[in-house]
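Enquirer: I'll drop the sequence and a predicted model, then ask my questions.
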Amino acid sequence: MTDAALPTDKAAFRLGLETRLKKRYAQERRFRLYGQLAIVFALGFLALLVGRIGLQGYSTFIDYEVTQTIYVDPAKVDAADIGGANFDLLVADQMLAKLGEKDDEFGEASGKMMDIISNDFGFQLLKMIKADPSLIGKRVTLTGPVKADAALYYKGELKRSTPQDERKLDDRQLAWLDKMQASGAVTKGFNLGFLTKSDSTEPEQAGVLGAVVGSAMMLLVTAVLAVPIGVLAATYLEEFAPKTRWTDLIEVNINNLAAVPSIVYGLLGLAVFINWLHVPRSSPLVGGLVLALMALPTVIIATRSALKAVPPSIREAALGVGASRTQTVFHHVLPLAMPGVMTGAILSLAHALGETAPLLMIGMISFVPGVPEGFTGAATVLPVQVFIWENASERAFHERTAAAILVLLAFMIVMNLAAILLRRRFERRW
């Protein structure tokens, strides 16, 4: 046998080689370009998503408040029956008087004034007088938000140029708002109440505190159940379980469970936890149980991957110096795998935080005006709060929907950042 004959024409050989190299370099450049275009495309969609939500929701954090001094008229507030007084009407009449307006015979002007100032004024006044009845006959200074539609007018989202029959506030109400702003009674500031109040039927009084607390309580239940069980199950399957058909079947089913639609877990939770075990509906406990079932496969898979990444030499060295199998796993292998375990656990919890479908199946769509009183009390969570507000008829709730999404995204970014920092802090390179 002889070697294949090389081309006799060196110039032609060199030309062919240069042509092939040019093609290969061109292919590499195209591949890099496609990768860069894909990254730019993804970042563009992310910027579009966050920008759209931010533009719609940032105005929620702008608040317009009215400060007025109200005379608690003894003729309208009976000390023996404080709760029977109409404090909303009392506030509205005095605000009309300060604008140089008078109520008509049928109370139409007072009704229109109550449509532009929040009933929070009446609640504040009632609370103050109940706490100190001696305020009757005196003047008190109140500060509260304007109604949501009035705030939309100040923000420029409700325009005077719109025909009167196509907007909720008529020309007379808009004129009152202009007078109040010109007199300095209306001030613009940061809407801290959105972060410190819970849900309400009035958009200007609605906040996300109850949903944030409910989400935190639910995630606590999920973490307490899913993380220890998932880590122990993964450790047994990876380090102790014999490799048989049964363990192979279990592994396949765990991988399949990670891909099951989340609403199926909601149906399972409805059947098992609510109908059979009678766990209170719409509570952080039942929500955490359902999400723990959903997060468990992900925790197991992530933990097994972290255990596999530990070099076999660690196990061999520990066994070689006389450590038992259990000591080797729990004293050496698992601590070294802990960065990956923690990362997988936090990411699975972050994924569970954004789930809505399984929570709707277990009744967490109910209106909850306050902060959850306990793990078995009624609660709502951020994704469900977003769903409820987006389906509300009030226009002002839609901007609060976007603001709640921003809070949810901030919650998830913090969790993902924690996963990255923990991994970098404890990661070891082999």
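Expert: Structure's in. What do you need?
Enquirer: when you work out contacts or count neighbours from here on, use the C-alpha atoms and nothing else.
Expert: Will do.
Enquirer: excluding its backbone neighbours, what's nearest Asp120?
Expert: Closest residue to Asp120 apart from its sequence neighbours, by C-alpha to C-alpha, 6 or more residues apart in numbering: Gly144 at 6.4 Å.
Enquirer: put this next to the first one:
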Amino acid sequence: MSDTIVAGVPVTSAQPANRAPTDWRTTSMQHRIRRRYAAERRFRLIGLLAVAMSVGFLVFLLATMVGNGARGFTRTEIALPIDFPASGLGLTPQRLTGPGADLVLAGADIDSVVDQAATVAFGAGGTAYFSDGAAAAARSALKADPGLVRRKALLWLPAATGLDVAAKANGTPTDEATVARLRQGGRLVTRFNSGFLTMADSTDPTIVGIWGALKGSLLTMAVTLLIAFPVGVLSALYLEEYAPRNRWTDLIEVSINNLAAVPSIIFGLLGLAVFLNIFHLPRSAAIVGGLTLALMTMPVIVIVGRNAIKAVPPSIRDAALALGASPVQVVFDHVLPLALPGILTGTIIGMARALGETAPLLMIGMRAFIVTPPDRLTDPATVLPVQIFLWSDEISQGFVEKTSAAIIVLLVFLLAMNGIAIYFRNRFETRW
């Protein structure tokens, strides 16, 4: 009988007959232990690789979006000297400060003034250097400073799409040569475009903005929350605390679970059939989008709410009833406050899912070209995902970076909502 050392423990090759088969000191048991440890190391390595791959894909996605979208927050502008007194507009500072100043500016032929000044400054082809939004930028400058009509001013106006792309990325050789010449003369600059966050949609990528879609998303989410949250929470309370356990209750529970798994476009068809064709609500309005997304979010809130209510220990209910509380007081004074963190977390996660939906909103017509941000729930509106979809379908290369920039805004919005969910969960969470 020879002795060997296995894992630092002496083990004999010939085992006594009275030794148990599960004795860890035997050779076979030591072999099993080594195999178990090796399997655990392999599983840990596989898990680590899976996490590394997930992080790698996430970093690649964020780097791609930020790399392409950062340029969407900037705009290339060209300095253009304009002699307003010699332009023949016939405007005065008094007319631009009165109650009808907007109508006066709208009726003024600013486009011809900009084209004439561009021809004087850059020759016959100078008008091609500026985008279609150059006249709108000149109007904004006159509105901000009516005294410009009495003097010669140097205005920084948005460059054409080709020059804008060439100044920030790779453009055509002709555009790159023009950009280099203008930049060398100090007449071209690329700077942060605050208008991207304050303006609405446009056919010109140099003057588009995200505010119209962002405001439409806020109004739509407000309607969704005001309808889905109270109805979903009250439904969860009734099903969990008051509903009798019978065949009809089981049918309702199965139906709610199935509704949570229904494709979102089905809810768009439902909104089209009910809210537009039956109730004749305005098409492409925030109230219709909110009602449609509320139908989609409500089953999720009911399921999450029921799980949160079920997680409250029964001893809380028994103690409240023993102290003389009524069933309603038990629910609203004890059960609901303790279940509120889970309900709020699930609600905000459901709202974040609704914020990223596109298909149901396309079905109810929220893909219209909206140039004015909505002021009321019945005004024509669009939302961020639909705006991203519309811009991604544009031919102009300038919309590529605007699409990525809009995606960054949407991601920031979603991260903010998830941050709010984490805050509410930590703020109201009760540890047992």
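Expert: Everything's here; your move. Please read these numbers as outputs of a predicted model, since none were measured by experiment.
Enquirer: what's Met364 of structure 1 aligned with over in structure 2?
Expert: In structure 2, Met364 of structure 1 lines up with Met366, judged by TM-score structural alignment.
Enquirer: show me the contacts for the nearest residue to its match once chain neighbours are set aside.
Expert: Nearest residue to Met366 of structure 2, sequence neighbours excluded (C-alpha to C-alpha, 6+ apart): Ser284, at 4.2 Å. Going by C-alpha atoms under 8 Å, 6 or more residues apart in numbering, Ser284 of structure 2 touches Ile364, Gly365, Met366, Arg367, Ala368, Asp379, Pro380, Ala381, Thr382.
Enquirer: out of those, who's nearest Ala135 of structure 2?
Expert: Nearest to Ala135 of structure 2 among the contacts of Ser284 of structure 2, counting by C-alpha to C-alpha, is Ala368 at 24.5 Å.
Enquirer: now do the SS call for that closest one.
Expert: coil (DSSP: H, G, I helix; E, B strand; the rest coil).
Enquirer: that one: neighbour count?
Expert: By the measure other C-alpha atoms under 10 Å, the count of residues near Ala368 of structure 2 is 15.
Enquirer: so it touches Thr382, yeah?
Expert: Yes - assessed by C-alpha atoms under 8 Å, Ala368 of structure 2 is found in contact with Thr382 at 6.9 Å.
Enquirer: what range does the longest strand along structure 1 cover in structure 2?
Expert: What stands out as the longest strand in structure 1, according to DSSP state E, is strand 62-71. Under TM-score structural alignment, strand 62-71 of structure 1 corresponds to residues 74-83 of structure 2.
Enquirer: that stretch: which residues count as buried?
Expert: For stretch 74-83 of structure 2, burial by neighbour count (16 or more other C-alpha atoms under 10 Å) applies to Thr74, Arg75, Thr76, Glu77, Ile78, Ala79, Leu80, Pro81, Ile82, Asp83.
Enquirer: if I pick the third one, what's in contact with it?
Expert: Counting by C-alpha under 8 Å, 6+ apart, Thr76 of structure 2 makes contact with Pro158, Ala159, Leu163, Asp164, Ala167, Leu188, Val189, Thr190, Arg191.
Enquirer: let's see which of these end up in strands.
Expert: Those of the contacts of Thr76 of structure 2 lying in strands (DSSP E): Pro158, Leu188, Val189, Thr190, Arg191.
Enquirer: now rank these by neighbours and give me the top one.
Expert: Neighbour counts for these peak at Pro158, which has 28 neighbours (criterion: other C-alpha under 10 Å).
Enquirer: which residue in structure 2 aligns with Gln327 of structure 1?
Expert: Checking with TM-score structural alignment, Gln327 of structure 1 has Gln329 as its match.
Enquirer: ditto for Ala418 of structure 1
Expert: In structure 2, the residue matched to Ala418 of structure 1 (TM-score structural alignment) is Ile420.
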